[in-house]
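Q: turn this into a model:
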Amino acid sequence: MGDWNSGLLGCFSNCSLCCFANILMPLTVGTIADVEVGAKQPVLWAMALGAPVCLLALLRTRVRQKHGIEGSYTGDCCTSIFCSPCVLTQLALQNPQVCDTILPNEQDMNRVANEQSS
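A: Sure thing, here's the model as predicted:
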């Protein structure tokens, strides 16, 4: 059996991802669904705006099944209802491709300073 890359409270380990993922929830849900399940994004973005908790529970179940992670749909529903920001971050951390899509590229200030001094 597989395991989650990050625990349910993994949002505290990557605060920038947690903030971006939850501020841009439709983009995050659409990206996770596209990368993990192969679903089309526009439909899921519309669904994310209308029924985020139900969609999160279903998406968490699909991702969990894909990666062979033990659990149940009931557990996915409960975690999505009571801690949806944590579930969204956990799903985003499950696949590095999702993180790269959601987070803006960080600038290396040392590189810029070195180029200016040359």
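
Q: only C-alpha atoms from now on, for both contacts and neighbour counts.
A: OK.

Q: surely Val98 touches Thr89?
A: No: using Cα atoms under 8 Å, Val98 makes no contact with Thr89, being 10.3 Å away.

Q: looking at these two, which one has more neighbours?
A: A count of neighbours by other Cα atoms under 10 Å puts Thr89 above the other of Val98 and Thr89, at 27 against 22.

Q: and the contacts of the longest helix seen in the chain?
A: With secondary structure taken from DSSP state H, the chain has its longest helix at helix 52-66. With Cα atoms under 8 Å, 6 or more residues apart in numbering as the test, helix 52-66 has contacts from 29, 33, 36-37, 47-48, 70-73, 76-77, 79-81, 84, 87-88, 91.

Q: what comes up buried for that helix?
A: Buried residues in helix 52-66, counted by 16 or more other Cα atoms under 10 Å: 52-64.

Q: now the other sequence, so there's something to compare against:
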Amino acid sequence: MAYQQQQHYQTQQPMPTMGMQVGGGNRNAAGKPLDSNGKREWSHGLCGCFEECGTCCYACWCPCIVHGKNKQRINHLAAKGSPDPDGGACCSGSCWGHCLLTSFLGAGWILQCINRGETRGRYGIEGGGCGDCCTSLCCHSCDLVQVSREIELEEKSFGQRY
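A: Model prediction:
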């Protein structure tokens, strides 16, 4: 019996480049340059929160709502690869968790810190846990708006209005 040997060739998938969209919308819709580590800066500065007046007001007076919406929107993008059609539910579990931690312990910033880190990871933004904690603790409203605006850029890249 003749034995035929088959050669198996392994091919490598091409790696995504800056203009490619992988698993969702454009995660760098503002076109920020990448550093040597493949990381970038936030699309909007921390003090740019005043440019988004409505979200800024909510973040100042009802931070739990903005946190809950941010968390739901980014989870929907990660799980479904598309924007949340509801724009993030107002009274989600994340919202209530933030509300309770803030009301009884003054520690809602901890959830914000975690969400900020997840957002940085999704969008390849430079930074670390220490910076996330300091930003969430000292500038909690601006943090919420900055995260919201970063998520919004990806949502808008789908070509739909949110």
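
Q: that older thread, which residues are in contact with each of Val98 and Thr89 of structure 1?
A: When contacts are counted by Cα under 8 Å, 6+ apart, the set common to Val98 of structure 1 and Thr89 is empty.

Q: based on its surroundings, how many neighbours for the aligned partner of Gly131 of structure 2 in structure 1?
A: Correspondence of Gly131 of structure 2 to structure 1, assessed by TM-score structural alignment: Gly75. Residues lying near Gly75 of structure 1 (other Cα under 10 Å) number 13.

Q: mind checking which helix or strand Gly75 of structure 1 is in?
A: Per DSSP states H and E, Gly75 of structure 1 falls inside helix 73-82.

Q: quick check: the gap between the residue nearest to Cys99 of structure 1 when sequence neighbours are not counted and Ser16 of structure 1.
A: Computed as Cα to Cα, 6 or more residues apart in numbering, the closest residue to Cys99 of structure 1 that is not its neighbour in sequence is Ala92, at 6.0 Å. According to Cα to Cα, to the nearest Å, Ala92 of structure 1 stands 12 Å off from Ser16 of structure 1.

Q: which one's more surrounded, these two?
A: Neighbour count, other Cα under 10 Å: between Ala92 of structure 1 and Ser16, Ala92 has more, with 27 against 12.

Q: what does the more buried one align to in structure 2?
A: Using TM-score structural alignment, Ala92 of structure 1 lines up with Ser148 in structure 2.

Q: count of residues packed around the residue mapped onto Cys99 of structure 2 from structure 1?
A: Under the alignment (TM-score structural alignment), Cys99 of structure 2 pairs with Leu49 of structure 1. If you count neighbours by other Cα under 10 Å, Leu49 of structure 1 ends up with 13.

Q: spatially central residue in structure 1, please.
A: Taking Cα atoms, centre = their mean as the criterion, Ala92 is the residue nearest the geometric centre of structure 1, at 2.0 Å.

Q: my guess is it meets Asp100, correct?
A: No: Ala92 of structure 1 is beyond contact range of Asp100, at 9.6 Å (criterion: Cα under 8 Å).
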